[in-house]
Every structure is written in C-alpha cells, then in structure tokens.
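J.: could you look at this predicted model? Sequence included:
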Amino acid sequence: METISQVLLGAFSVYVMYKFIRSLRLVPNQYAYIVERLGNYQKTLGPGFHALIPFVDKVVYKQDLREETIEVEPQECFTKDNVKVEVDGVIYLSVMDPVNASYGVTNYRYAAVQLAQTTTRSVLGNMELDQTFEERAAMSREVVSVLSEVEQLWGIKVHRYEIKNILTPRTVQKAMERQMTAERDRRAIIATSEGVKGSKVNDAEGMRAEIINISEAEMQRRINEAEGQAEEILAIAEATAKSIEEIAGALAQPKGTEAMRLQLSEQYLDVLSGLGRDENNVILPKDISNYDAIMEGLSLGEITANKKES
C-alpha cells in the first residue's frame, strides 16, 4: 500500500513538474499564442518568453501570422451557355487579428476556400464560355471582394486570389480549336484582301501622281513659252520705240532732215535696182526726167507703196 502511495505521489510530482514546465512559453517570431484562463480568453502572447500560471492558464490556439498559400481544389461549374468547366485556384491570405481568427470562425482556411469556390461558381454562371478565358482578372477581383467582406470578422486579410486552370470537356476543346482555326483563316483572307486592296490603291495613286506631274510639266512648258513670246514681243516693241525715239532725235538735229532724205533715196535706188533682177525687165519711175521732184516728194510711205505695186 505504501509502495502504491509512493508511485502515485511520484506520478503527481512529475505531472506538477510538467505543468510548471509547460507554463513557461517561448513564442517564435511571426506567431501569436491565444491564452485562456479557466476557459475564458485571457491574453495574446507575442514573440518572446512568457510565464503562465500552472493549472490555470492554457495556450489554446497558435496562430501563424505569415502569408499563407491555400490551394482551392478543382470544382465543376456551369457557364451561362451551359458548358461544364473545371476551375481551381490559389488564395493568398494572412492572419491580421489572432483573436478573431481563433474565435470568429471554426477554421478560417476551410471557410475561405469554401467562400472562394461558391463565389467562383456564381461569377462563372453569369459568363459565357469565351468570356471565362478573357475575364480571369475580373473573376479574381470578385472573389477577393467577397472575401474582404468577412476579413474583420474572421481576423484575416486576403491579399489576392488567382485562378490556375479552367478546363473544358474534350468535345468543347475540339470545337474551340475548329473555331480558332476558322478565325485564323478568316483573318488570313482579310489580310490578303486588304493587301491586294492596298496594292491597287497605291498603283492608282501612283498613276494619278504621274498624270498630275505630266500635266503640270506641260502647263509649265506652255507658260514658259508664253512668257518667252511675251518677253520677245516686249523686247521688239522696246527696240522699235527706242529706234523711233532715236530717229526723231536725229531729225531734230541740224541737217537731220537732209540726212534722212539721203538715206531714203539710197534705199529707194536699192529697191529699184533689186526689182526685176532675175527677169529680163527693167522698172523705171514714171517721171525719171524730173529727179529732184521725185527726191523732194519721196517719203517712207511712197517707198512702201512702190514696194507693194512692184
């Protein structure tokens, strides 16, 4: 009997020693320990060394404050056009309030995954199949928005949600491949037709530019010829006016009239000598015996008239 009492006493001593040792806690960095005293929340232990009251205080939760990566298992969803797809993803979150993460929800990891899955199903149900591949970012934002509504209650912070895969049945994949092939063929045909159209437009513009250049060159040539003729006429007129002015000035000089008459007489005689040179005819004035009278009445108009009569 005494031996049994000693064994029991020894076991009790070991248990008490164990409790005293367990009351000394060393909390690692980026961890938080939730302590209850007689079943009620007492305090939260941060990183460092802490001493608790044996048999009274108890560490009931150990929360990791680092960012966690939680896999969202694949689930079957139906799109707006009744196509079954399989979607999975990843949630990135961290504990911000250890107390709410411990008492606000039974298991915040499981709860976050379930809420992400239900939200994904709801979002996909409002999209057609083609949109699901284009609107991944919108779907992720919607899931994060829904999870943010329970962040304070659950004591967590959802940083982001990423959709990993959107898998469709093989029959749908084949149909999508045929559609993409047809779309690529259509784009190739359109690109070829646009190239032919651009080539014809360029050829037409080139011909138009060539015709315009030729017409402008011809117009410039005619303008140049007209300007040349105008300059020639102007030069002749200026020369004629100048010669007339010089003749008038010479006539105004002393003995100018006699010099002009002498020159006209010489021209008159040259005209008479030239007329009929190639023929067997001799042309004489109508009154050759009165040479002085002829010379006195001689004028440039008479010589011109004689030229016309001859």
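T.: That came in fine, so what should we check first?
J.: going forward, measure contacts and count neighbours with C-alpha atoms only.
T.: OK.
J.: what sits up against stretch 80-87?
T.: Stretch 80-87 is contacted from outside by 74-79, 124-129, 163-169, using CA atoms under 8 Å, 6 or more residues apart in numbering.
J.: ok, second structure coming up, stack it against the first:
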Amino acid sequence: MVIDLDLVVTAIWGLIFFIFIIKLFQSIRLVPTKSAYIVERLGKYHATLDAGFHALIPFIDKVAYIHDLKEETIDVPPQECFSSDEVNVEVDGVIYISVTDPVKASYGVTDYRYAAIQLAQTTTRSVIGTLDLDRTFEERDVISAKVVEVLDQAGATWGIRVHRYEIKNITPPETVKNAMEMQVNAERERRALLAKSEGDKQSKINRSEGIKAETINRSEGEMQRRINEAEGKAEEILSIAKATAESIERLAAVIAAPGGQNALRMQLGEQYLKQLDGLGQSGSRVILPGNMVHFEQWMDAMGLQEQR
C-alpha cells in the first residue's frame, strides 16, 4: 500500500490550523456582569478578568477558575448535635455567602463552599453543646451570630464574605417532642384557667363598682332633691314674708292717710259683726260683756252703733 506523503503532510497542517483556529476563538472571552475569570499563564496566576471583552494568548493563557460574584445560598445538611443536658437534636440551616476576592477563593482553599458548610456544622455543634434543649429553640439568633462570626474570620483567607446564617430546623427526638407537647398543653391550660379566673375577678369588681356607683348616684339624687325642696320652701317663705311686709307697708300707708283710721275701724267692725252672725247661725255660744254700757261706748268709738 502506497501512502501519499504530500497528502499526509497536508492533513497534518490542516489539523494544526484547525486546532489553532479553535484556540484562537477560545482565547476570546466575554465576561458577564458580576463574574470574575482567573487567568493562568503557563500554569501561573496571571490576571483576573472583570466584566467585558478580553483577548488571551492562545496556548499560553488559560481560564483556570470562573467565579460568580453574586450572593448565593448554600444548604447546610442536617446533622446530629447534643445539647448541654445530653439531648440529641438534628439541626440544619442555610448560609448566604458571596465571593469578595476571586484570587483567594481560587487559591486560598480547595472548595470554599464545602469548607464553609463544614465550618458551619462544627460551629453549630459547639454552640448547641453549651445550651439546654429549651434554650436552643430560643437562642437561634445567638447560634446564627456565632456561626457568622467564625465564618467571617475564615472567609478573610478564603476570599468570601458570609452575610448571614439561618437555622431552618431543630428537630428533637420523638419522645422529647411528645414531652414538650404535653408541657405546652399544660401551660396553655394553666393560662386559660388563669385568664378565666382573672375574668371572673374583674367581672365581680366591675359589678361591685357598678352597684357602688348606682348607690352613690341615688344618694346624690336624693340629697339634691331634698336640697331643691328646702330651697323651694325657703324661696316660698321669703316670697310670703316679702308679700306680707309689702302689704303691711301699704296698710300702714293707707292708715296714715286722711280718713284711714275711720276706714280701718269700719272694716274691723264689719268683720266683727260677720263673726257674730256666723256664730249665731252655727248655734255656738256668744259671750257678751256684762256691762252693756261699756259695750255701747266701744261700739260708738268704733263707729259701729249705726250699723248695728
């Protein structure tokens, strides 16, 4: 079999040219926003490419690492932890981190995500080991703050920043969960009884306050009624006294006028005679003076002799 040497050489040069074209296109990089490309030149760190258009040297430069600079969420798998009172609980969480230094994230640690998860788990175990079971449910913020503090210290060398760490679930054993539910139910019943007793107490206080207020209102009303009656009677007496005084003043003025005394005598005589007529008609006894002369003189003095 005869092999055409020129054909082989042409094929080799064609393959080399094809590979060169591929490498040439691969050397052109378009970096998206919030991304960073780590470029190595001949196996050594050369540059960090930010967002935009970049051209590399074929066969010499290579993009070794690509980092997303946006904040990302990493789930922390469930793990078993022992509280200070020797209760086994299962805890899982979530970490929110972002890459701040792409170079350190590439060369400072093999896998910063895996390292952050492991450090978060170990820190969570150590913190829960210092707390009682009841406090682990109340001190979630303390646990999260401690994990963030430890991860921030390590993140300075890993080129990452831990924004926050949240505990998703703290799951105790089934027996402990049942005991806690019974405790919660007992506490709820105690609060219900306490609330009911407080309600009864307040109801009785309100009822007694109402009776007291009603009694006070009635007594004040009765007192005001009596005061009003007394003031009315006093006003009536003052009005009668004023009218009597005015009538006496007018009578005195009439008597002091010319002929006033004679008119008074006449009026008194008429009233006297009317009284005598009334006594006679009613069958009552009439007492007359024993000396009729004196009686006639008194009649003459009063000007009643003619009327008789």
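T.: Received it, and whenever you're ready, just let me know what you need. Just so it is clear, the structure is predicted and the values come from calculations on it, not from any experiment.
J.: the residue nearest the centre of structure 2: helix or strand, and which one exactly?
T.: Nearest to the mean C-alpha position of structure 2, by CA atoms, centre = their mean, lies residue 195 at 19.8 Å. Element membership for residue 195 of structure 2, per DSSP states H and E: helix 174-256.
J.: counterpart of that helix in structure 1, which residues?
T.: Per TM-score structural alignment, the counterpart of helix 174-256 of structure 2 in structure 1 is residues 170-252.
J.: could you do stretch 75-88 of structure 2 as well?
T.: Going by TM-score structural alignment: stretch 75-88 of structure 2 matches residues 71-84.
J.: span of the matching stretch from start to end?
T.: 21 Å (CA to CA, to the nearest Å).
J.: please apply the same query to stretch 45-55 of structure 2.
T.: Start-to-end span of stretch 45-55 of structure 2 (CA to CA) is 16 Å.
J.: buried ones in it, by neighbour count?
T.: Judged by neighbour count (16 or more other CA atoms under 10 Å), stretch 45-55 of structure 2 contains these buried residues: 45, 49, 50.
J.: need the residues that contact that stretch.
T.: Under CA under 8 Å, 6+ apart, the answer for stretch 45-55 of structure 2 is 27-40, 102-103.
J.: now stretch 26-34 of structure 1
T.: Outside of stretch 26-34 of structure 1, the residues within contact range by CA under 8 Å, 6+ apart are 41-50, 59-66, 98-99, 102.
J.: please report how far residue 74 of structure 2 lies from residue 283 of structure 2.
T.: 130 Å.
J.: repeat for residue 163 of structure 2
T.: 126 Å.
J.: quick one: residue 37 of structure 2 is in a strand?
T.: Yes - counting by DSSP: H, G, I helix; E, B strand; the rest coil, residue 37 of structure 2 falls inside a strand.
J.: aligned partner of it in structure 1?
T.: Under the alignment defined by TM-score structural alignment, residue 37 of structure 2 is paired with residue 33 of structure 1.
J.: count of residues packed around its match?
T.: Residue 33 of structure 1: 24 surrounding residues under other CA atoms under 10 Å.
J.: could you check which of residue 74 and residue 283 of structure 2 is surrounded by more residues?
T.: residue 74 (16 against 8).
J.: element containing that one?
T.: Using DSSP H and E, residue 74 of structure 2 sits within strand 72-82.
J.: quick check: that strand compared with structure 1, mean distance?
T.: The superposed strand 72-82 of structure 2 is, by mean CA distance after the TM-score superposition for structure 1, a mean 1.5 Å from where its aligned residues fall in structure 1.
J.: buried residues in the helix or strand where residue 88 of structure 1 lies, which are they?
T.: Per DSSP H and E, residue 88 of structure 1 falls inside strand 84-95. The neighbour-count check on strand 84-95 of structure 1 (16+ other CA under 10 Å) flags 84, 85, 87, 88, 89, 90, 91, 92, 93, 94, 95 as buried.
J.: whereabouts in structure 2 does whichever helix or strand comes after that strand align?
T.: Sequence-wise, the next helix or strand downstream of strand 84-95 of structure 1 (DSSP H and E) is helix 98-103. Using TM-score structural alignment, helix 98-103 of structure 1 corresponds to residues 102-107 of structure 2.
J.: ok, residue 284 of structure 1 - contacts?
T.: Contacts of residue 284 of structure 1 (CA under 8 Å, 6+ apart): residue 272.
J.: and the gap between it and residue 175 of structure 1?
T.: In terms of CA to CA, residue 284 of structure 1 sits 118 Å off from residue 175 of structure 1.
J.: kindly report the same for residue 60 of structure 1.
T.: Note on residue 60 of structure 1: its distance to residue 175 of structure 1, by CA to CA, is 55 Å.
J.: residue 159 of structure 1 too?
T.: Here the criterion is CA to CA. By it, residue 159 of structure 1 lies 37 Å from residue 175 of structure 1.
J.: so for the two, which sits in the more crowded spot?
T.: residue 159 (14 against 11).
J.: isn't the more buried one right up against residue 95?
T.: No - using CA atoms under 8 Å, residue 159 of structure 1 is not in contact with residue 95, being 10.8 Å away.
J.: how many neighbours does the nearest residue to residue 94 of structure 1 once chain neighbours are set aside have?
T.: Once flanking residues are discounted, residue 94 of structure 1 sits nearest to residue 67: 4.3 Å by CA to CA, 6 or more residues apart in numbering. Residues lying near residue 67 of structure 1 (other CA under 10 Å) number 15.
J.: all good on my end, thank you.
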